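Undergrad: my questions concern the predicted model and sequence given below.
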Amino acid sequence: MRRSELLAAEAEACLNKALSRLKDIWEEIGIPEEQRLQRTSMVKNHIKNLLEMMIEEEEALRKRLMHSIHKCRAEMQRLCLELQLPVFQEEEGLSILQQEKNIRIEVEALMKERAQRMQQLQDLLDQEQDLCHTLDCKAFGLTADAVPSQEQLESFKHYISHQNAEKAQRHAEFRELKKRVILCMEELDHIPESSFEKDVVHEDQDSCLSTDNAASLRLLLHQLEERRVEQEGRCQAHRVKIEQLWELLQVSTGDREAFSEHMVASRRRNLEALQAEERRLEELKLLNIRGVTDALRSQILALWEKCFYSSEQRQDFPAFFRVDFDEDLLALHEAELHRLKQHYEKHQELYSGVHRWRESWRHLQELEKKAADPSRFTNRGGNLLKEEKLRRELQKNLPKLEKKLKVQIRSWESEQHCSFLVNGQTFMQFVEEQWELHRAQKEKERLERLWKKSQQLEEDMRYGTTVQSPIQHRFLGQTTPKKAKQMFNATSSTSCGSSQRLLYSGCRSPGPIPTLSATKAPTVQTLGGFKPPHPGFGGYNKENKGQPNGTPPCTQRNVSMASIAITYSKFVRDLSMASNSKIQHRVLNSTSTNL
């Protein structure tokens, strides 16, 4: 049983007890029956009115709860619609009081959510207003009249964040542009004229970072930079002209240093100073026309050399040879010098390549000359390998450079519609001629070496050879008889053997004689490069008799003077015939008889 039912039963028992007590009191008092009925009726009416009043109050409470439920439901539906949220689903089987409580709590939560969204919206709208004023951009589109959804708020927040980043970027850009504009104005000594220029220089432009202002600021900066570049170009042109005039007029170093301040900066006052200095130098130039003209001719001559002008090409500028110095002649020389400078600068790569080829060619010839010098072996010092390596590199790189120059020359000739000449002849013809001269020189040197070897061979066959054995001198000028006899025998036998080798040497290329070793082997030295044979051994020459003391005579054939006195051409012809036969130890017909 419920507690409320127990309380109702207790109330009923109390009522019955109270009525019973009243009855006892009335009986004890002796109240008549009619008054008892009247009093009992009053008790009943009082209890009835009290209960009815209580019922009315509870009924009013129920109605208020039901009204609150209906009102909260309506409010909840409206809030869910505004907040774009799903409708709250009520639980079934709940009492009116619980339903009202649940709905009321949900409505309060929705109202709180709505208030938060509206506050966020208002904050974002305030930021948007400031950004739109600063950046001069369009609004996002949300207003304070409607409650935004959560997605709209997120998008709005992202938009505001993006605009803040854009504001920071524009702020930095405006600062940089403003700084550069002010710097250009200072370099140009420019005074702000328009209201926009004054605002840029004197006021803070961060209050309006619109794209129009940015475009105007960029345009102003572009105009100022163009003026600055133009002014720098004019200053540079004046500097170049002033330096040329300084060189022509041979201005002292002290005067140049006194003017050095204006040779660096390019402000308006520097430009005015440069213009004044150029006018002053031009006046001095007119007063010294002959000296200036001679200086210009020196520069023209140097450019002619760089551009490989021939005598005929130089004759195309007859003013170079005139002696009547005046302003017109000076102007002609200045124009010709300017034309030559432009021409050389335009084709500097080609001319530099030709100069590089000539320098490499000269270096190669020097190395070839050193390689052919026998004395280079006396002082080595590691230079032989370096020179040989450099010579091979030059021989390898020169054809590559010639090929590259050939392409450049072809392009130059198609552009200039004339042939590229080096000292009056085409470059490739010049190169081929140099190579042909080089090959001819090498052939000439080879023939000279062959002729010298043949002459040496004739002298060896005519006068014989000498043998010097290395002698260890205990005392200067002192020799023992035994050693003298041994040296005599060795000299005779070696001389005989050398004569036989000389007779057969025509079939091979003469090789170098090996140097002495530590074993004291005898060394054969020809008369062409050393002293004549010892007079004591004159009777034992190859063309005379055999060796004394029973020594077997040398197997040597008699060689006549006619066979020795051969011509160089016949020797070369016989040498070629012997080489082609590929037979070793064959005796040439012109140098010996049959064995």
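TA: Noted; the coordinates are in hand.
Undergrad: can we go C-alpha only for contacts and neighbour counts from here?
TA: Will do.
Undergrad: please report the distance of Ile300 from Leu245.
TA: As defined by Cα to Cα, to the nearest Å, Ile300 lies at a distance of 15 Å from Leu245.
Undergrad: which of those two has more residues huddled nearby?
TA: Ile300 (22 against 18; other Cα atoms under 10 Å).
Undergrad: give me the nearest residue to Glu82, chain neighbours excluded.
TA: Once flanking residues are discounted, Glu82 sits nearest to Val147: 5.9 Å by Cα to Cα, 6 or more residues apart in numbering.
Undergrad: what about the helices in the stretch 51-200 of the chain?
TA: 96-135, 150-188, 195-202 (DSSP state H, counting those that start in this stretch).
Undergrad: nearest to Phe430, out of these?
TA: helix 150-188 (54.5 Å; Cα to Cα).
Undergrad: residues of whichever helix or strand Trp435 is part of that come out buried?
TA: Using DSSP states H and E, Trp435 maps to helix 427-463. By neighbour count with 16 or more other Cα atoms under 10 Å, helix 427-463 contains the buried residues 427-428, 431, 450-451, 454-463.
Undergrad: stretch 289-296 too?
TA: Neighbour-count burial for stretch 289-296 [16+ other Cα under 10 Å]: 289-290, 292-296.
Undergrad: dropping in the other structure now:
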Amino acid sequence: MKNGEEMDPEMCAVSQEIVEAQTRTLKELGAIWSDMGVHGEAKTARLSAVRTHVLRLFQDMVDEEESNKLIIIQRIEQHLKDLSKLRKELSGDTSCSPDEGLDSAPLYQVEKCLRERWENLQKVKEERIEQLVELQRRLDDVRYRLGKNDSSPYNGGITELELEALKCRVTLHEQERDRLQASFEETQSAIQQIFHDLEMTATFPFDKMVLSTPPNAFVFSPENMAALKKLHQNMEQKLSDAKHDATELRERLSNLWERLQISSHHREDFLHAHRGYSVPTITAFKEELKRCEAIKRENIENFVLQLRREISSWWDRCHFSKSQRSEFRAFYFTDFNEDVLELHELEVKKLKNFYENNRDIFQLADQRAELWEQMHELEKRANDPNRYNNRGGQLLREEKERKTLAKTLPKIEQELRERLVAYEQANYTPFLINGENLLELIDQQNEERHGLKELQKYQKKVNRNHMLEIESKLGTKATTPTSVKRGRLGPATPSMLGSSHKTLTLAPPHSAPQRTLTSKRKAEISPQSNGPTKSNEPSSSKTRRNIMTTLPSDNFSIASGIGPYSEFQNQLELMSAEKACRSSVAPKSYLRELNTPVSNPSSMSSTTKMTLTPGRITTATHLTVTPASLAVTPMKPPRRNNVSATPTPVRRTSTRLNLKSPGIKSPAPGNSARLTTPRSRLPIVF
């Protein structure tokens, strides 16, 4: 309590008790001193001693408490220092004060709180130190396994970040160790298997260590891993060499056995006893080969002859020409010795290597030749005029084959060209087939095929122009139209008519034949006999019927076939009297109807121009006659020249006739066209 401050009631009560005790004590001392006769200076001295003793007692008590207070303050200061140091070691942060929030607290409470904080931080420090020791131990162990012996003591702190970084470092090293250990296990297993397959034993210390050391004890130093990799490569090479040697020795031994005609029993026993490609097996093969070579030298002539037959076979397989074959002069030697035998063996080996190195070129060339022959066969079939007879789906199959060839052949040729160019660049010589440059041969064949196609097109064009020239000089040529099924005639639709048309010009009856024919496509008309056909016969889908009559010769035309008009008039009168006309198309019930009265013609215009389209006939001008009336002559509608699965009906049209030319004679009955009587008016058609 500071001076001038009021005491609390408890201290006031204690003070009152002390005053009362002091008063009572002084009274007792005064009574004692009175009884003793102490008066004057002696009493004063004794009272002074009492006062001094009491004051000294109070002062001692105050001094003692001051000392206790100072000790507490010193403890608080020490705790603050320790806390600051621990906070720095554990977190590295010194910005926060350790006595934060304790400014107004009593010293005893401050000291207690700081002491508790220090104890907690000390426990954290001890835990982190233990963690650090464990991480350091793991790091030292993994670094030793990795062959990194230059490890130094850990000088870092124990902060959370530093410990996390150390933990990551240890984890990375352990992952590297695990990776190398897995690689070592795989490599060790492969090396052990190779040693087992080759029936070899380790002779070098490192080889023994690799084969005997467990994976968790091997030191994965850079030197050891490099030596392990080299050992694995050497063993792989030995294994590959052993396999190659064993295969080659087996092949050579098999050829020798075959040429020496060794019994199959001996061969089977030997191969059964020496399997695989181990060192003892290869040694046994070499010994057997040496024995057979000695026998071979005793039969050189037979061996040379066998090798020559084999060389001839390889020549045929490689498509060598005579000049290429003649380069091997030893083939024609008559003296047989070891040198000649060796030359033949080398030639066989060279031919085998040549074929194997260029196997893809030979295969592509053979494939291309096969496709080329198929293409020629298809083109030959396409030019065959009998290809539409008894086809049975053959045309569809040929079209599919043609499309497949059109896609496959260019790809094969392109790949073959690339291989040939690569061969020529690598060997500085062209690839020959039967002595000819295969690349140039392909180009030459394609050029010849293209030229042949152009020649065929030109020949067709010349023939077509020649036929047109003959037709323009001699008149109409009989052609064969596409057949129409019976009973399917009817009005033509625009889709049935097509876009092509023909223009036919008729000259006067007594003038020279003249005809002009223009068309994008010519309707082919086949000859038909003049005899009547039965309309009630069943029609067949395969039956083709002709519309136009047969022309007598190539010089015959429509105009030249017209007879005297009197014959035509008589025929019309006869049909008018019978009220019917014959037809090979319409049924008999349709032939009983008449559409116009009969009139006698007196004259006819000199020319009539008619336009013919498939399924339709229209006139550009009308025929005029002077008599009053004339029966409309029926016609047989021409069939549309269209190849389709469904027959195309024929559209009928009519033309009014006005006869004005008496000089025109009617055609003879034998030369008149067949007629039919439809329900509508129809034009005259020859």
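TA: Yep, that arrived. The shown structure was predicted, so the numbers you read here are calculated from the model rather than taken from an experiment.
Undergrad: quick one: which of the buried residues of stretch 289-296 of the first structure is nearest to Lys520 of the first structure?
TA: Distances from Lys520 of the first structure to those, taken by Cα to Cα, are shortest for Ala295, at 71.9 Å.
Undergrad: break down the second structure into its strands, ranges please.
TA: 432-433, 436-437, 502-506, 608-613, 616-619 (DSSP state E).
Undergrad: check the mean deviation of the second one from the first structure.
TA: It refers to strand 436-437 of the second structure. Here the mean offset of strand 436-437 of the second structure against the first structure after fitting is 4.3 Å, by mean Cα distance after the TM-score superposition for the first structure.
Undergrad: Leu350 of the first structure: neighbour count?
TA: 20.
Undergrad: give me the distance between the alignment partner in the second structure of it and Ser321 of the second structure.
TA: Using TM-score structural alignment to pair residues, one finds that Leu350 of the first structure aligns to Ile361 in the second structure. To Ser321 of the second structure, Ile361 of the second structure is 17 Å away according to Cα to Cα.
Undergrad: and for Asn302 of the second structure?
TA: 26 Å.
Undergrad: try Lys400 of the second structure
TA: Distance from Lys400 of the second structure to Ser321 of the second structure, by Cα to Cα: 37 Å.
Undergrad: looking at these two, which has the bigger crowd around it?
TA: Shown here are Lys400 of the second structure and Ser321; by other Cα under 10 Å, Ser321 has more neighbours (15 against 12).
Undergrad: aligned to Ser326 of the second structure, what sits in the first structure?
TA: So Ser326 of the second structure corresponds to Gln315, using TM-score structural alignment.
Undergrad: hmm, I was thinking of Ser67 of the second structure
TA: So, by TM-score structural alignment, Ser67 of the second structure is matched to Ala60.
Undergrad: and for Ser212 of the second structure?
TA: By TM-score structural alignment, Ser212 of the second structure lines up with His202.
Undergrad: tally of neighbours for its match?
TA: Residues near His202 of the first structure, counting by other Cα under 10 Å: 10.
Undergrad: tell me how far it lies from Ser195 of the first structure.
TA: If you go by Cα to Cα, the gap between His202 of the first structure and Ser195 of the first structure works out to 10 Å.
Undergrad: most centrally placed residue in the first structure?
TA: Here the mean C-alpha position of the first structure is nearest to the C-alpha of Glu349 (Cα atoms, centre = their mean), at a distance of 20.5 Å.
Undergrad: how far does stretch 193-210 of the second structure sit from the chain's center?
TA: Distance, stretch centre to chain centre, for stretch 193-210 of the second structure: 45 Å (Cα atoms, centre = their mean, to the nearest Å).
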